[in-house]
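Visitor: sequence? don't have it. structure:
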């Protein structure tokens, strides 16, 4: 795990000077609750797991609620968290990984991303 000082610097860079924020699933997280498994605890993890060929690099890490991490596990690229489907993607031009929510349009049976 990333040590607390580095994690808080990443929080400041990604989220700013806020005590509370939300991860990609909409779960509330609290700056001071890094590595605490409670209602607002959070972790830093890899979008693409190292075990699945992901790089050990800052462009492959993400802040998320600890429950989101438990649900995602090592699944890649598609996974379910907070009862929604997500897909991890890689932007070759900017060299970073990110997560998108998959939206199903049941009427037309098509797939949409936001």
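Guide: Thanks, I have the structure now. Not measured: the values here are computed from a predicted model.

Visitor: switch to C-alpha atoms for all contacts and neighbour counts from now on
Guide: Noted.

Visitor: pull the longest helix from the protein.
Guide: Ranked by residue count under DSSP state H, the longest helix found in the chain is helix 4-14.

Visitor: what is the helix or strand following it packed up against?
Guide: Toward the C-terminal end, the helix or strand that comes next after helix 4-14 (DSSP states H and E) is strand 20-22. Secondary-structure packing of strand 20-22 (3 or more C-alpha pairs under 8 Å, 6 or more residues apart in numbering; DSSP states H and E): strand 28-30.

Visitor: touching the strand it packs on from outside, list them.
Guide: 19, 20, 21, 22, 23, 39, 40, 41, 42, 64, 65 (C-alpha atoms under 8 Å, 6 or more residues apart in numbering).

Visitor: the same query, at a cut-off of 7 Å, please.
Guide: 19, 20, 21, 22, 23, 40, 41, 42, 65 (C-alpha atoms under 7 Å, 6 or more residues apart in numbering).

Visitor: what about versus this one:
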């Protein structure tokens, strides 16, 4: 697994803005990752129910880079579970209503 990606505050906000906004929820606090898992802005870098990390879309080991276009916000459990099988991405957390649930999914990244 790759090491924690170090980014500055401006990049962190830019990455947060890549997460999906949810109607009726303040976008500065709550968003969803690509798998639909709830993430909370102030939980960045924490292993909590709404914690999230910065993840490579295309891993460095598969020719990716650290440009903002190749980074995404991801629930920490999804980031841990996804592996480096690009262009396949695995996730294990999604949501049902206002709560996160365990749900294994396999994605094809285009």
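Guide: Thanks, I have the structure now. Since this is a predicted model, take the numbers as computed values, not measurements.

Visitor: quick one on the thing from earlier: starting at the chain centroid, how far to the longest helix of structure 1?
Guide: 15 Å (C-alpha atoms, centre = their mean, to the nearest Å).

Visitor: and if you look at stretch 59-68 of structure 1?
Guide: 3 Å.

Visitor: what's it aligned against in structure 2?
Guide: Residues 69-78 of structure 2 are matched to stretch 59-68 of structure 1 when aligned by TM-score structural alignment.

Visitor: how about the matching stretch: buried residues?
Guide: Residues 71, 72, 73, 74, 75, 76, 77, 78 are the ones in stretch 69-78 of structure 2 that count as buried (16 or more other C-alpha atoms under 10 Å).

Visitor: and if you look at stretch 20-35 of structure 1?
Guide: Here stretch 20-35 of structure 1 shows 22, 24, 25, 27, 28, 29, 30, 31, 33, 34, 35 as buried, counting by 16+ other C-alpha under 10 Å.

Visitor: so the first one versus residue 90 of structure 1, what's the distance?
Guide: In this view, residue 22 of structure 1 and residue 90 of structure 1 are 22 Å apart by C-alpha to C-alpha, to the nearest Å.

Visitor: go on, the third one?
Guide: In this structure, residue 25 of structure 1 lies at 19 Å from residue 90 of structure 1, with C-alpha to C-alpha as the measure.

Visitor: what's the answer for the last one, then?
Guide: In this view, residue 35 of structure 1 and residue 90 of structure 1 are 26 Å apart by C-alpha to C-alpha.

Visitor: save the buried residues of stretch 20-35 of structure 1 as CSV, and put in distance to residue 54 of structure 1 too.
Guide: CSV is the format used below for the buried residues of stretch 20-35 of structure 1 (distance: C-alpha to C-alpha, whole Å):
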residue, distance to residue 54 of structure 1
22, 24
24, 19
25, 21
27, 25
28, 26
29, 25
30, 27
31, 26
33, 26
34, 23
35, 22
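
Visitor: so which of these would you say is closest to residue 85 of structure 1?
Guide: Nearest to residue 85 of structure 1 among the buried residues of stretch 20-35 of structure 1, counting by C-alpha to C-alpha, is residue 25 at 9.9 Å.
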